[in-house]
Structures are given as structure tokens and as C-alpha cells.
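> sequence plus the predicted model coming up.
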Amino acid sequence: MAGLVRKSLDSPEEVRPFEDGKGKLELVDAGAGAVGRATFEPGWRWTQHIKPIAGTDSCQASHACYVISGRMHIAMDDGQEDDFGPGDYMICPPGHDAWVIGDEPCVLVDWQGFADYAKR
């Protein structure tokens, strides 16, 4: 078992900007995998701002997230949809689109799906 680990998302080891300046992903390596904080700006949508980077029809990452601020709508390929906001914990399997709701950035922390997210 590893010893005590301290990382700060305020001093990320890697920053990945999204298309058109619609947000960014800040990553740290926690030893057991990447942990990321993403800021999605109003008007951000996966199919517009990440799909060109990912090259897939829908997001194929699996996410385990906590929403800090703002709101996001998730639309699964199978038709299931839901909105998430501050204080919500979300499990989101592969096969989805997502977009920011409203005029406030959506900020979330993901412990599972950001290792290769928006990676060029």
C-alpha cells in the first residue's frame, strides 16, 4: 500500500483545453489513476467540443463525478436522460452526450473517466 499522497487540482500536472475555449480539464495523477477537475463553460456540448478530439460518435468514457457548481444534462445513447447540479454524485457509463445548462460554468471532479478525456 502506498503512503500518504497529497495533490492539488489548483496546481494540476496537466491541463487540456477544450475546443473553442469552452473549458478545460485539470489533471493530477493520484498514483492509482488520474483525478480531474473539469470546467465546462456555458454553451459547451460534448458533440461540439470534445467529439472532434475523441473521434467517436458519443463519449465512450465512464465517469464517476461530483458536481461542484453549475448544471449539466446527460443524454445516454439508449435514451435515458437526467440533469445534474451542485452536490450531485454521478455515475455515467460510456455512450452519452452532455451539455451545460444555463449561463454558469459547470465544474466537476471525476475519479474515473478523465485519464484520456480530451487528449489530443
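In hand now; what should we look at?

> please make it C-alpha for all contacts and neighbour counts, starting now.
OK.

> reduced to three states, what does the most centrally placed residue in the chain come out as?
Note on the chain: the residue nearest the mean C-alpha position is Ala38, at 5.1 Å, using C-alpha atoms, centre = their mean. Under DSSP: H, G, I helix; E, B strand; the rest coil, Ala38 falls in the strand class.

> this is the comparison structure:
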Amino acid sequence: MAHIQVKNFDKPDETRSFEGKGHADIVMMADRAVGRGVFEPGWRWSNNVKPIAGTDLCQVSHLGYCVSGHMRVYMADGTEQEVNPGDAVAIPPGHDAEVVGDETCVLLDFGEISEYAKRS
């Protein structure tokens, strides 16, 4: 029989710290990772997660919702897009990103984030 799962990001199953300026809280739901990324002002993937990932660009696919703050995403093909509060976003692999402004950006991520910012 299926059961309802309820978890709270205030008590995540795991917290993954970035190289400064934020972290990702992970809860496991129905055998899938769901994340809450907390990206502090000045955060940039290439500075704060690249040392963990060991790749030139983020190779994770994100499917998310922006709760607060602003983030600009830079794709390998040169296109870029800003993500703002209330936006739903699908970001394919092969990108960099940075927080825009002086407000912490909080993104919920339902994508393929099981290995995102995970130290080996």
C-alpha cells in the first residue's frame, strides 16, 4: 500500500555545503531527491560548486521553482536567462549561474539533483 510522505526542509535528510555562500538541503521523497538551494549574494556556480563537481559547467538537469531572490543562468551556447521569484524553470546540463543582486536566492529543485554538490 502506498503511503503519504511529508518532510520539512528545516530538517533535511542531508545538507550539502557549497564552497562558501550557501548550501543545498536535500529530502528524499518517493526514492527521489528534492532540493532547496540557498544561494547567498555573490554565489556563482563556477566559484562555489565547480570545485566540488570537478566539471567546467554544471552537468545537472534542474527542474525548479524560484522562491526568492534572482539568479542568472548562462548556457554553454551563450544564451542566458534570469530567474525571478515565482518563476518555474527547466535548466538543461551545460550551464553556469550566479546570484543577481544582494538578496539570497532560494530555489526548489525537483530535477536530477541526487549528486548535485555532493562530495565524493
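Nice, I can see it. Only a predicted model underlies this, so the values are computations on that prediction, with no experimental measurement involved.

> can you give me the TM-score here?
Overlay of the two chains. TM-score (TM-score structural alignment, normalised by the length of the first structure): 0.96; 119 aligned residues with a C-alpha RMSD of 1.0 Å.

> that older thread, what's the residue nearest to the centre of the first structure aligned with over in the second structure?
Here Ala38 of the first structure is matched to Gly37 in the second structure, going by TM-score structural alignment.

> its match contacts Phe18, correct?
No. The pair Gly37 of the second structure / Phe18 is not scored as a contact, 10.0 Å apart, by C-alpha atoms under 8 Å.

> which neighbours do these two share?
Ala24 (C-alpha atoms under 8 Å, 6 or more residues apart in numbering).

> any idea how far the residue lying closest to Cys105 of the second structure once chain neighbours are set aside is from Ala76 of the second structure?
Once flanking residues are discounted, Cys105 of the second structure sits nearest to Gly69: 3.9 Å by C-alpha to C-alpha, 6 or more residues apart in numbering. For Gly69 of the second structure, the distance to Ala76 of the second structure equals 23 Å [C-alpha to C-alpha, to the nearest Å].

> could you find the closest non-adjacent residue to Glu80 of the second structure?
Nearest non-adjacent residue to Glu80 of the second structure (C-alpha to C-alpha, 6+ apart): Tyr74, at 4.4 Å.

> mind checking which helix or strand that neighbour is in?
Per DSSP states H and E, Tyr74 of the second structure falls inside strand 71-75.

> fine, thanks again, bye for now.
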